[in-house]
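Peer 1: requesting a structural model of the entry that follows:
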Amino acid sequence: MKARKGGDLRELVRRAVSAGGIDDSSGAQEETTQMCLVRGGKRASLLQRRTRTRPPDLTHSIFKRRLDHAAVGAPFRNAPVTNFCMLISAVMLPSTCVVVPTYWSRAGGASCAGDAVYDHPTAVDAPSTLDALLESLEKLDTRTFYLLILVAVTGADVARDAEARVRDLVAGYPGVTSLVFGPSTLQVLRERLNGEAGEDRTSFLDLARYPKIRNLQLAIPLTLGSQAIVALDDDEIVTDSAFLRKATEPLGTSIDGRVVDGLSGYYLQDDGGILLRIDPDKSRSPNIFDRKASIMNAATEMLQRDPGDIVLTPFCFGGNMEFTPELAASVGFDPQITRGEDIDYLINARLEGKNIFMRKDLRILHRPPAGGSYQDASWSKLEQDVMRFTYEREKLLISQTVPDLRPLTVEELMPYPGEFLSDNHEEDAREALSAARYPEDIDGFLRHTTETAREKIDEYLRFRTSWPNVTARLRDDAGLRDKLLSRMRGV
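Peer 2: As a prediction, this is how the structure comes out:
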């Protein structure tokens, strides 16, 4: 068996060498083969099994396509032989990354001052919604994707327990190739990216706060050379066996002369529909914040009326969102957003001339626990909505004057989020905050929100130019890629 495994792997390496145009005059092929067998027996066995299921010409074309791609091939073309085993692993890694952030708190749900705030973190000693998602993913064709799980915590003292809990959950699904990315792996990324100079290039990559976590869901797949990124949330269940095909098939194609840079789909509600349940009294209110769910439904109904199965959209859902590597590398999640980072990302993408579409039949069951639903109103969520919509309006205003931004108007984002970006939203915000018994000075809060939104714009303009530089560095970092691959389960 060992000899046959070695023979299969030698042929695999020979094809990789040939496809990559790598000079083998020094006998590197045999040395690499032996190293892969000795140091990566499990990996070699997996490669052997995968290769046997593919015709030789297809295996060769996979190597060539992946090696020709700058994110994977370029760093390895002239790499020393010691990196070659990782090259083979990178090439054979499925090209689609399914990424899921999961949020954890202390046992019993205990909180402390200074904790990161999430909608519904799971206590490390409580049942997790992640288990149901993993079970649904295992029913898909697991050869077509690998899973990246980002472990976010409310406080540093729970990090070890949370990471251990997630690893235990993932271990129950051995058929899924996976990487659990927790605080320990984040430290590796920081050391690689910041280097010896001490320059902080990771300020917008973190396992705390939604937009910084979302940036990791782009950065890590880019580092691993993924060709499609499918972002889900840990309170969802995949019910459609064709979900991944629907999620990735349109990426990079053109519709009506526009490139599909990104994609989104709907959340299925418990009743099987895609419309939010609404409070009849609030739906008749003249206040846009009371009518938020109704306005969101109106946006959905507008898209459903538009001809075609895949249509340009003014809104998206962060737990059912897909990215080309080009979009992920050029547009990041603004780290200054505290809520609604998915809508903000769509706006950022539009400002950069990128297009995000809605696929009408791309649907995932959304089952948030109590306290994590759009129906769970609080003055805190309302406060954050007012802050983010004020900030988004400032982005639209500066898009009219900054030369390299695509001008974007409120009308292009109607009815949602456009209704909340109009001139009169401040009066509605004042009324809604008063009705919600906001504990602070409302007028003072609104003035401060407007002032800080304008101040944040300069920081956003710096971020939008920094993000492509950071992602380019990550895509060229073969050493970091090696470290991530070595921590991956099932490769």
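Peer 1: only C-alpha atoms from now on, for both contacts and neighbour counts.
Peer 2: Fine.
Peer 1: quick check: longest helix of this protein.
Peer 2: The single longest helix within the chain, with elements called by DSSP state H, is helix 442-475.
Peer 1: helices or strands next to it in the packing?
Peer 2: Applying 3 or more Cα pairs under 8 Å, 6 or more residues apart in numbering; DSSP states H and E, one finds that helix 442-475 contacts helix 210-223, helix 325-330, helix 379-399, helix 425-435.
Peer 1: run the chain-centre distance for that helix.
Peer 2: Relative to the centre of its chain, helix 442-475 is centred 20 Å away, using Cα atoms, centre = their mean, to the nearest Å.
Peer 1: another sequence for comparison is provided below:
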Amino acid sequence: MRAVRSVERYHCGRLYALCLEMEGVPLEPCVIIPTFWTRKRSRPAGEGPFQYDHPTPIDEDGTLPECLRSLESVEGLERVVLIVAATHESVEYAAEDRVREILADFPGLDALVVGPAEMGSLHRRMEQLEFADVLDAVTLGSYGAVRNVGLMVAATLGCDLVVFVDDDQVITDPSFLARAQEGIGEQTGKGKRVLAKSGYYTDEEGRYQFVTDAPWYDMLWRQDEAFTEALGAVARPPRITPSTVAMGGCLAIHKDLYASVPFDPWVARGEDVDYVINVRMHGGDVFLDGEWSVIHQPPKLPSEAAAFRQDVFRFVYEHRKLEFSKSQVDLRQVAPESLMPYPGPFVEGSVVWRARATALMRALAGKEPGEYLRIARRGVKQANEYARDNCERYFAFQRRWPMLMDRLWEDVALKTLFTGERRIDRSAITGRFPVVPPER
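Peer 2: Presented below is the predicted three-dimensional model:
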């Protein structure tokens, strides 16, 4: 039986009222790992909205091997899907090859790799099913789009539950997947079903909150403090509670939700927190589980200024998106006040002038002053223009998503490809033909 019957059954605002009864029904989880790669270690370049924080150079192993090694001890692990994204088209196939080389060291994992070749097949299938109009929302070009690819692969495989794990996470709890399923499908006291929940990140010593004194130049941009305050729910009962934040590297989403609400491909970063907002617009919540966590071991950001630029694009876009959503009669309104303590202060109307002022003050602090001056002079304006031009695109895409997922659910053509029953000749696609030994 398909998880999605028709778009009418998942009409916006009625998602949770029409969910299937799930208590007591065992789920079949699928672990999805987005992994990001680049040509070589270098500083981020460009001023556009989409840059990955810390992609792995293709001549290095990065954090992926340790992540995969930690999965080997997880009980109940069935299928692992690796979504390979690259910062440049010139290294797309090399990145895929690198991931396959790393994966070869873990023969015990039932894993499949989705790279540019599989994306070509996925796009052609979408065209055949008359969804060519949303191809740009399902790519390997942004955090949200990459996660949507993972959801589409999961639907093709008929997965009940998607569990996202980032490639810089380490899992130490053998019952990680069992904990991922706890609470899923249960009904809250307010009549809502838990269809998505996030765990949280810790360091190796188990710490998940890092309270530091914000420097003077961040007096208008207390982002870390606000996020840390939001994580305070971890230590308070009940164990599973509605949240304003989510962590994409420890995130479980049931099919009745992921087949209805996609990630936003046009948000620059923080697509996990944005997903909380998307779900709220459709009448639901993403919950935070205080007893489900992973160890986070991210590499050091190559440029704090580049990350700040992405946050400026992200929050200015989010503000305009919330404003545009007020014109959508079939959506529940989400106000910044309902997103306190985070991300509420950063999606208010003041975000534009606060971003510019913060960029100027950071430029005075002496670290990457040129980059911060460029953000103040051009970056904030570019973010505003980008948000104005794109803030309505997600809503048109979202209305097509349930129909697309309905058509892809256990699609025979793609399922045989993803499961290996039908293979792609990558040598014909990449031009890297095998060497033929000379005749003796």
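Peer 1: what's the angle from the longest helix of the first structure to helix 379-399?
Peer 2: Between the axis of helix 442-475 of the first structure and that of helix 379-399 there is an angle of 70 degrees, by axes from the mean of the first three to the mean of the last three Cα atoms, to 10 degrees.
Peer 1: next helix or strand past helix 442-475 of the first structure?
Peer 2: Later in the chain than helix 442-475 of the first structure, the nearest helix or strand by DSSP states H and E is helix 478-486.
Peer 1: that following helix corresponds to what range in the second structure?
Peer 2: Under TM-score structural alignment, the match for helix 478-486 of the first structure in the second structure covers residues 412-420.
Peer 1: can you list contacts of that stretch?
Peer 2: With Cα atoms under 8 Å, 6 or more residues apart in numbering as the contact definition, stretch 412-420 of the second structure has outside contacts at 112, 118, 121, 122, 125, 153, 156, 157, 422, 423, 424.
Peer 1: follow-up on the earlier one: so which of the helices and strands packed on helix 442-475 of the first structure comes closest to residue 202 of the first structure?
Peer 2: Counting by Cα to Cα, residue 202 of the first structure lies closest to helix 210-223 out of those; the figure is 9.4 Å.
Peer 1: now the closest one: which residue numbers in the second structure?
Peer 2: Aligned by TM-score structural alignment, helix 210-223 of the first structure falls on residues 143-156 of the second structure.
Peer 1: have a look at how far, on average, that stretch is from the first structure.
Peer 2: Following the fit onto the first structure, the mean deviation recorded for stretch 143-156 of the second structure is 1.0 Å by mean Cα distance after the TM-score superposition for the first structure.
Peer 1: tell me the buried residues in that stretch?
Peer 2: 143-156 (16 or more other Cα atoms under 10 Å).
Peer 1: before we move on, what about stretch 188-208 of the second structure?
Peer 2: Going by neighbour count (16+ other Cα under 10 Å), the buried part of stretch 188-208 of the second structure is 192, 193, 194, 195, 196, 197, 198, 199, 200, 201, 202, 208.
Peer 1: and residue 311 of the second structure, what is it in contact with?
Peer 2: 268, 269.
Peer 1: and it? What does it align with in the first structure?
Peer 2: Residue 311 of the second structure maps onto residue 385 of the first structure when the alignment is built from TM-score structural alignment.
Peer 1: closest one of the contacts of stretch 412-420 of the second structure to residue 269 of the second structure?
Peer 2: Each of the contacts of stretch 412-420 of the second structure was checked against residue 269 of the second structure using Cα to Cα; the closest is residue 153, at 21.8 Å.
Peer 1: separation between that closest one and residue 251 of the second structure?
Peer 2: Computed as Cα to Cα, to the nearest Å, the residue 153 of the second structure to residue 251 of the second structure distance reads 16 Å.
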